[in-house]
Structure formats: C-alpha cells, structure tokens
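J.: predicted model, plus sequence, below.
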Amino acid sequence: MSNFNPNVTKYAPLRFITAGSVDDGKSTLIGRLLYDSKALLSDQLLSLDKSKNNGEVIDFSILTDGLQAEREQGITIDVAYRYFSTAKRKFIIADTPGHEQYTRNMVTGASTANAAVVLIDATQLDFKQLPLQLLPQTKRHSAILKHLNCPHILVAVNKMDLLGFEQAKFEAICAAYRTLALQLGLQQDIHFIPVSALQGDNIVHASANTPWYQGEPLLSILEALPSNEHVALDASHFHFPVQLVQRLDSDKQDDFRGYQGRIEAGSVKVGDQVRIEPAGRISTVSKIFSSNGSVATAQAGEQVTIRLSDDIDISRGDTLLAVDSGTQANKKLRATLCWFDERALNPARKYLLKHSTQTVFAKINKVEQVLDVHTLSKVSESHSLNMNDLGEVQLSLQKPICCTRYQDNIATGSFILIDEATYHTVAAGMILDFE
C-alpha cells in the first residue's frame, strides 16, 4: 500500500498531525522528533533537562502539552502546533488529542493536514485475541482521516521497546490496520514504522533494535512525502467566493467597485468572462489587483481584488465562476457529518450552515447512516447523531450555495454547522453529492 521513494525530495512545507488513542505517545513522539532533529531552543532544552524523572527519563510531552490542565491530567486537550525544519524541508506539526471527548479538536488539526502519523500503543493490544483488535479511537481517527481525504498515513507502532522489539507482534498490528483500512475503504498511501518514541528508535535515526525492519525512519519518510496540494489551476475551474465588496469613494468619475477574496480553485486573467452565482449573470474581468498591485493573471490560493466591466448587484457570499464551469448553486446536499456537540442532533430544528464566505439556515432532513466505530458497520436505523459520531445525512438549505464535492475541492466542499442559539460549532461537514 506504500509507494515511498526515498530518492524523491519535495521542498514544499508539509503539514502533518499526530492521531491515535489516549496514551499512545503522540506528544512524546513529537518531542523526540524535535529533540533528535536538533530543532529546539536553549530554553526548551533546559525545560527538558528539568523534566527528567529520577535524573534519567526525559518528559518530551512538555514541549507540546502547554495547558496546565494537560500537564495535570497527562492528556492532550487542545491542538498544539509546532514548527521546525530540516535541511530538506519545513514542517508544521499539529499534536491532536487522543481522548474521545476532544475528537472535534482532532478534526480541526486534520482538516488542513497533508499527512497523518497514526500512533498505536503496542502494549495496549491483546495479542491473545484473534483477530487482533485495534482500539476504538484508532478506528475513529482513521475513519475521520478517510473522510477528510488525508493523502498519506504513517502508522507508527509505538512502545516496541516494551515488547522486546518483537517482529511478529509488529506484523500482527500491521495486518490489523490493513484490515481496518480495507473495511473503511482507505485509499491513502500507508506506511508502517516500528518505533519507540521515548527511546528514539526509528524516529530520526534507524534503530539497531529492529534489524528486521528494512524501511526508513519516520523523519526520512516525512521529508520525502509530496505535499499533495489538490487545487485545480485550470481556468475552467475558477472559483472565487466574494468576501468583501470594496468601495474607495463615491466619486462618480472614479466609482471603484472591487470584489475581494481568495481564489479557491482555478485561475483567472483580465478579459475572462465569469458567471456570478446565484444570480447567474455574466460579466468580464476588467482588472485584477494583488498585494503587488495590478496584475494580468491570478490563480488558486491568491488573495485578490477583482473588478468587473459591469455594475452588478454582488455582495459577500456570492461567487464568481468560470463562465463554462460545471459548478452550480445548490439547496439540497448529501454530506458526511462529524458531530461535535454534547447535545445530539435534533432533526426538528434548524442550524446555521457556514460555507466559505456565506452563512445560511439548514435543516437536516434525514440521517442516512451512522458509522459504528466498534464494529465498523454502518447503522441505518439511527435518526440522530451523538457526540463524536460520523454519519451521512441529507440537508436542505434556506437558499442555494455555490459548492463542490469535498473530494473535488476541500475548501469549496466543506462546511460547519452552528447552533443558532449558542453559536457553538456542532458539526463539521464534507459534501458528498447534491440531490
């Protein structure tokens, strides 16, 4: 399932997360990664020296567990971001919580990740039970990574030192995860690495304790992964949600009206025809302004101001598209929801759906199925979603939004649901299709 090529080096920055169950060693792994790659400052090294238990074992988790509550409880609660670089590339790490209660924070970190390091604590598994069963939170996080289309998964089998670096147990865990991947429909590039985060085996340097492992250490694999920025640059995919209408003054001789925002897909140039949704009007791009002043072209990821040749009623939430784009405004969606709120989904009430620069009322008409993370079966009898559930639903919107399927474009295919009474974010959604 892996197509790792150690001879291919990509220099684009890589965003990756650590995921897995409680006490799998995610924070320790990141601390060891930073320590062994010499990416720590002198004050951080001093803190590590003070953290030694009995003068021997370093507590690497203090580098990422910044909240006092995290240190008191010994668990990660919030998403901790760390930045470091090697001679080959730059990295942005998101240390996400393993506890089921904070799954929503894991989704936040995973939503922008190019890769995920899924830790499995080998000591928590019952090797007498056949077939070998992984922990529920490992299954849940893997299911979330599948729905978020995270392109690369690195399965780090941790605490191998406590199992005497037994090859048979490592291979049993790999087989169990391959079965899980098959059941979830994971199509991602998957790597397996036997590690000891505390001792540093196969984190930055190859370990002499695993002569049977012929692969690269974790850092070497991360350095060679492509960043996989799936953003279409073709002009026919041009997608520009309007964030702000800019008016400089009311002088009729210089009636400047510019539409500001970020290009989410495709490219545009002066003279291109565009379609304005949801109105369906057609106009022509007359000028494009970027941070460098007036430009002739712009592409996905750039923040720009666009002027049109016609005065058209356009406001925040409207979208400029390539005139021949197949993208349409839709009022009925099918989507996967990851439910965050302690209160279960209430099909009788409306929620606020925030998509790109637009917020509309939404009603969940039907819960089609809910994933049971214990059995990995999809339950169709459920009519609601509880905290941390993953389910497929049908939604109807108060007014149409210009969106795509999540697999086609992450930025234009994702949304969040907000409780209109409390303004709590209750769910994250990935659009599957349109009705």
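T.: The structure has been received and is ready for your questions.
J.: from here on, contacts and neighbour counts on C-alpha atoms
T.: Noted.
J.: and Asp310, what is it in contact with?
T.: Ser283, Thr284 (CA atoms under 8 Å, 6 or more residues apart in numbering).
J.: dead centre of the protein: give me the residue that sits there.
T.: Closest to where the C-alpha atoms of the chain average out (CA atoms, centre = their mean) is Ser111, at 1.8 Å.
J.: distance of that residue relative to Ala335?
T.: According to CA to CA, to the nearest Å, Ser111 and Ala335 sit 16 Å apart.
J.: and Ala335, how far is that from Gly185?
T.: Taking CA to CA, one finds Ala335 at 17 Å from Gly185.
J.: can you check Asp24 too?
T.: To Gly185, Asp24 is 24 Å away according to CA to CA.
J.: tell me which of the two has more neighbours.
T.: A direct count of neighbours by other CA atoms under 10 Å for Asp24 and Gly185 places Asp24 higher, at 24 against 12.
J.: so what's the nearest residue to the more buried one once chain neighbours are set aside up against?
T.: Using CA to CA, 6 or more residues apart in numbering and skipping residues adjacent in sequence, the residue nearest Asp24 is Asp121, 4.6 Å away. Shown in contact with Asp121 (CA under 8 Å, 6+ apart): Asp23, Asp24, Gly25, Val157, Asn158, Lys159.
J.: give the buried residues for the longest helix along the chain.
T.: Ranked by number of residues, the top helix in the chain under DSSP state H is helix 167-184. For helix 167-184, a neighbour-count test (16 or more other CA atoms under 10 Å) marks Lys169, Phe170, Ile173, Cys174, Ala176, Tyr177, Leu180, Ala181, Leu184 as buried.
J.: let's bring in a second one:
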Amino acid sequence: MTAGPDLLRIATAGSVDDGKSTLVGRLLFDTKSVLADQIDAVTRASVDKGLDTPDLSLLVDGLRAEREQGITIDVAYRYFATPRRSFVLADTPGHVQYTRNTVSGASTASLVILLVDARTGVVAQTRRHAAVMALLGVPQLVLAVNKIDLVDDAESVFADISATFADLTRTLGWSDEQVQAIPVSALRGDNVATRSELTPFYDGPTLIEHLETVPNVADRAPVGFRFPVQYVIRPRTAEYPDYRGYAGQVAAGRVEVGDDVVVLPSGIRTTVAGIDTADGSLESAHTGRSVTVLLADDIDISRGDVIAAAHDAPEPISNFTATVCWLGDKPLLPGARLLLKHGAFTTPAIVGGVDTLFDEQELSLRDAPDRLELNQIGRISVQTAQPVSADDYLVSRESGSFLLIDPQGGNTLGAGLVGDALAPLHLSELV
C-alpha cells in the first residue's frame, strides 16, 4: 500500500477485556481481508477452547504469550481495505504498563478507536488513553461502546457513556465534530459493517461507514512542504551526465514543480525543477509520497538535510524543550548523552533536565521528578551538537517528532515531541 488520499492510519485503545482485538478481527473478517485458511485455523482453535463461534481476536493476538493470557501485549499492525479506502491499523495494549506501546501505535494515527465496555462505561484507563491521544495530537476519535448487546437498557447506557466521554474530550481540546460515538458488538458484528436491530435508537453510521468517510486530516498538513533528504542520487551515466536528485518521503505538506523552497540548515533558497518516481515524473507530490526531488540549482545537500517550503520554513534549533515518552529500561537522567534522530538526520544530544512528569494514571502534572522511568512521559530540555530543522509538534506532528537513541547499542530509548505538548492539556479540570 502506498500512502495517499485513500489510506487512513488508525489505532485502537481501551481497557483490558474491552474487546479491542475482537473488534480488529471483526474488521478484518467483515472486509474480507483474511484468507480462508486463516479463518479455518481460528475456527479450529475456537472449538478447542470450547467456543460456539470463531474467536476473531485470534486473528490479531498472534504471540503465544498473548493467546495464553488472553490479552494484547505487543502492537499488532494489520492492513485491510474497502472499495472506498485502505487502512493501516495498530491494535495497542490496554494494560497500564504498556503505555509505551500505546504511544507507539497511536503516534502516526489520524484516527483512534477508543473502546469502552457498555457494562462499565468510562473508566480511569479510558481517561488516561484519551489524555495520551490528546498529547499526541490525534485529530479524530471514535468512541466504540462495545458489548452493547449485554446491557438491558442499551439506549440510556449509550447516551450516558457518550455524554460522559463528550465532557472528557471537550476538556482535552477536541470539538464535537472530531468525536463519533457508535454502539457496537464486536463479537456479533453489530454496527461494525452492518446496522444492528438491537440499536434502533442509533441513526449514525456504522464503524466501517465512518472510517470510509471521515476526513483524512493527515493529507491536510498545517505546515508547508517538508522533505527530509534520505539519499542523493548521482547516476553519472552517459544518459544522465548531470542528473542530481534528492530522494526521500514527503513528511508534510505538498510540493509542485516550480515551488520556491529552502534547504535547511544552510538556508539556501532555490526552486523545484522536477519530481521523479520509479513510474515517471509528477507535477506534484503530497504527504507520504516517496519521490526524488530535482532542484534548479546545484547545492551542497546531503542525507539529513531538509528541503522545506520557503514561505514557512522552520528555524533550525539546537536548544529546545521537548515532551518525551521514555522507552528504555534504565531511567533517563539529566546529563544523559544520547543520539537524537529527526527524519534522516542524526546528531549527538545532551538532556539538560527533566522538569515535569505527566502522570497519565492520575491525569496530572508533577514538578521536578529528576528522572523518567520506563513508560513515563515528561518534559525535558535538550541540547544538540548540530541544529535540528524541526517544527513544533503542536504545529506539525510529522516534522515535530524525533527519537532518542542509545549511542552504544543503537536501541531506541525515547519518542520525543518538539516543544511543550503538555501545555494544551487542562489536566487539572479532569482530576
């Protein structure tokens, strides 16, 4: 699948046993995105477990440890499609200790399906996940009130849960237009692909109808063109003696032949002379498209440089505040010397301090923790050896994110957001 206007990146989140994996399995099954032999294998495994119907969660919970415990541990990526749109879905864990997996799965999502059990409603973990999604700037939410077939008064239960969740999301900064509540039964398939007779009170779209028609805001980046250069192409052949192209993927915005651009961090301005792909030349390219950009002038450009729209190019930064989700087993301490990777650019970096901790369990901020432990999210200061051509994360998710890497082992230790992404969260109003 190629990233384009018809590709929507989504993720699931919710508490343990809310039915996330079953819902994902139902989506795969109802869109005919699984092979017959997979369904046969799931059916046999379900019979062995004493079930009368196929356990569709087995289509997602692929690890042996997950199947044995009946929970989702890792982030499982699945692909499915309808005639109107293609989807990449990340099924994330519900356990508190797997917050880092939830952050990883939702970080690139344009929409998150947040499940709640109709019998328990909005719980603490629902509020935590919603706060994390707000921190990550997820633009669209679906509240899937699952197991609606297991409650007596489905209409009042759905209304109460929807109202509670709407109050929460409004406080976290979402508008009512960005949130869609749908009563579903993942096990039975009610309101997933087909409308259910059990919910005559609901006149909205099914889950798949909503996924097919929701605006794909990832294609509407709020910033101009951002293009991290991954490779410089110089064939030096008789057919192309002077060819010089810059290959990479459009991280944000859109570019057309003739656009004015600036190369960062040097600040040299030029214009786009051509856009090449393996299938031929293009007149324009959008977010997510892998292309080779040709420029009107010969400029010294190397891997890690950024070609950006001239009218709103970011100012390269060496000292900045960032919000980080810590993924390392050992704590992050002030003074840590790491590698910072932004796009295709990597530079040594020093963590100057850890001044604020985001407690996603209590939905609050705490001052001066002096360290970040595994799965914790906090605000830090960073100093880099070389300038980073990044936007503030609140301006652009695509060009405002980075990774912190162990310089010895090469392991990813942290996922970072440039700027103070915690500032817009009015967490005190939720406690």
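T.: That came through fine. If you're wondering where the values come from, they're calculated on a predicted model, not measured in any experiment.
J.: what separation is there between the most far-flung residue of the second structure relative to its centre and Ala273 of the second structure?
T.: Relative to the centre of the second structure, the most outlying C-alpha is that of Ala238, 44.2 Å out, by CA atoms, centre = their mean. With distances taken as CA to CA, Ala238 of the second structure is found 21 Å from Ala273 of the second structure.
J.: what do we get in the second structure for the residue nearest to the centre of the first structure?
T.: Ser111 of the first structure maps onto Ser107 in the second structure, with residues paired by TM-score structural alignment.
J.: can you show me the helices along the stretch 151-300 of the second structure?
T.: 154-171, 207-213 (DSSP state H, counting those that start in this stretch).
J.: quick one: those helices as CSV, columns for distance to Leu333 of the second structure too.
T.: Putting those into CSV (distance: least, CA to CA, whole Å) gives the following:
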stretch, distance to Leu333 of the second structure
helix 154-171, 32
helix 207-213, 42
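J.: what span of the second structure lines up against stretch 407-418 of the first structure?
T.: Going by TM-score structural alignment, stretch 407-418 of the first structure sits over residues 394-405 in the second structure.
J.: what comes up buried for the matching stretch?
T.: Buried residues in stretch 394-405 of the second structure (16+ other CA under 10 Å): Leu394, Ser396, Arg397, Glu398, Ser399, Gly400, Ser401, Phe402, Leu403, Leu404, Ile405.
J.: tell me the SS of Leu162 of the first structure?
T.: helix (DSSP: H, G, I helix; E, B strand; the rest coil).
J.: you'd agree His239 of the first structure is up against Glu264?
T.: Yes - between His239 of the first structure and Glu264 there is a contact at 5.6 Å, judged by CA atoms under 8 Å.
J.: between the two, who's got more neighbours?
T.: His239 (29 against 24).
J.: the more buried one maps to what in the second structure?
T.: In the second structure, His239 of the first structure lands on Arg226 (TM-score structural alignment).
J.: hmm, that match is touching Gly400, no?
T.: No - the criterion here is CA under 8 Å, and Arg226 of the second structure misses it with Gly400 at 10.7 Å.
J.: please report how far Gly352 of the second structure lies from Val250 of the second structure.
T.: From Gly352 of the second structure to Val250 of the second structure the distance is 31 Å (CA to CA).
J.: more neighbours: which of these two?
T.: Shown here are Gly352 of the second structure and Val250; by other CA under 10 Å, Val250 has more neighbours (25 against 18).
J.: the aligned partner of that one in the first structure: what's it in contact with?
T.: Here Val250 of the second structure is matched to Ile263 in the first structure, going by TM-score structural alignment. Taking CA under 8 Å, 6+ apart as the criterion, Ile263 of the first structure is in contact with Phe238, His239, Phe240, Pro241, Gln299, Ala300, Gly301, Glu302, Gln303, Val304.
J.: ok, Val122 of the second structure - contacts?
T.: Neighbours of Val122 of the second structure in contact, by CA under 8 Å, 6+ apart: Val116, Ile161, Thr164, Phe165.
J.: count of neighbours near the first one?
T.: What it means is Val116 of the second structure. 29.
J.: what is the equivalent residue in the first structure for it?
T.: Under TM-score structural alignment, Val116 of the second structure pairs with Ile120 in the first structure.
J.: element containing its match?
T.: strand 115-121 (DSSP states H and E).
J.: compared with the second structure, how much does that strand deviate?
T.: Its matched residues in the second structure lie on average 1.2 Å from strand 115-121 of the first structure after superposition (mean CA distance after the TM-score superposition for the first structure).
J.: run the chain-centre distance for that strand.
T.: Put simply, strand 115-121 of the first structure sits 14 Å off its chain's centre (CA atoms, centre = their mean, to the nearest Å).
J.: got the angle between it and helix 167-184?
T.: Orientation check (axes from the mean of the first three to the mean of the last three CA atoms, to 10 degrees): strand 115-121 of the first structure against helix 167-184 gives 130 degrees.
J.: any idea which helix or strand comes after strand 115-121 of the first structure?
T.: Under the assignment DSSP H and E, the closest C-terminal helix or strand after strand 115-121 of the first structure is helix 136-147.
J.: which elements pack onto that next one?
T.: Helices and strands touching helix 136-147 of the first structure, by 3 or more CA pairs under 8 Å, 6 or more residues apart in numbering; DSSP states H and E, are strand 14-20, helix 103-110, strand 115-121, helix 167-184.
J.: mean per-residue distance, the helix or strand following it versus the second structure.
T.: Proceeding N to C from helix 136-147 of the first structure, the next assigned helix or strand is strand 152-158, under DSSP H and E. Superposed on the second structure, strand 152-158 of the first structure shows a mean distance of 1.3 Å to its aligned residues (mean CA distance after the TM-score superposition for the first structure).
J.: many thanks, have a good one.
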